[in-house]
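S.K.: Could you work out the structure for the sequence below:
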Amino acid sequence: MKDGVADTQDTVVDGGAGEITMHGYTDLAAKQLNYQIAFAPKVTSSLPVIVAWMVNPATALGSLSD
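M.R.: Predicted structure coming up:
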């Protein structure tokens, strides 16, 4: 933080559902935010559900209701 401005260029949050990356700044004096945020889902954790929906949606609905 310098002169009321906090910035980041390489923040990464690695979560169970995916990865969030961001860069930008917060200007506390001007009360402004300027961030670019991206989310990349982890498809492999949802792969069995996706395949079930593709093969047979009725079976997938049944498995989700258990």
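S.K.: all contacts plus neighbour counts: C-alpha atoms, from now on.
M.R.: Fine.
S.K.: Report the buried residues of the helix ranked longest in the chain.
M.R.: When the chain is parsed with DSSP state H, its longest helix is helix 43-55. For helix 43-55, burial by neighbour count (16 or more other C-alpha atoms under 10 Å) applies to Val49.
S.K.: Check which helices and strands the next helix or strand after that helix is in contact with.
M.R.: Note on helix 43-55: by DSSP states H and E, the next helix or strand toward the C-terminus is helix 57-64. Other helices and strands packing on helix 57-64, by 3 or more C-alpha pairs under 8 Å, 6 or more residues apart in numbering; DSSP states H and E, are helix 43-55.
S.K.: one more to put side by side:
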Amino acid sequence: MLKTAERLLAEHEYGGVDMRVLADEASVNLDATAHHFGSKGKPYIEAIMCRFRPISEERIWDQRL
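M.R.: Just a heads-up that it's a prediction; the model follows:
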């Protein structure tokens, strides 16, 4: 689902996609998606953070050496 959120964000920007579209595109249940994430912002934030976490972890590791 996060890959779908990332793709939709890139294609349509944040305002162009709602939770129903995200759930449909990711082939997941809308109610489960809403229950797990709460708002539409959370899956998009998580999709972006999945890209930044490895970079941050690498920087932290480099600083320790």
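S.K.: What's the TM-score once they're superposed?
M.R.: The TM-score (TM-score structural alignment, normalised by the length of structure 2) is 0.25; 33 aligned residues with a C-alpha RMSD of 4.0 Å.
S.K.: Please report how far the most centrally placed residue in structure 1 lies from Asp27 of structure 1.
M.R.: Central residue of structure 1 (C-alpha atoms, centre = their mean): Phe39, 3.5 Å from the mean position. Separation of Phe39 of structure 1 from Asp27 of structure 1 (C-alpha to C-alpha, to the nearest Å): 24 Å.
S.K.: cool, Gly62 of structure 1 as well?
M.R.: In terms of C-alpha to C-alpha, Gly62 of structure 1 sits 50 Å off from Asp27 of structure 1.
S.K.: quick one: which of these two has more around it?
M.R.: The residue with more neighbours, out of Gly62 of structure 1 and Asp27, is Asp27; 16 against 9, by other C-alpha atoms under 10 Å.
S.K.: pretty sure that one is touching Leu33, no?
M.R.: Yes: here Asp27 of structure 1 lies in contact with Leu33, judged by C-alpha atoms under 8 Å, at a distance of 6.3 Å.
S.K.: Output the contacting helices and strands for the top helix by length along structure 2.
M.R.: Longest helix of structure 2, by residue count under DSSP H: helix 41-64. Here helix 41-64 of structure 2 touches helix 2-12, going by 3+ C-alpha pairs under 8 Å, 6+ apart.
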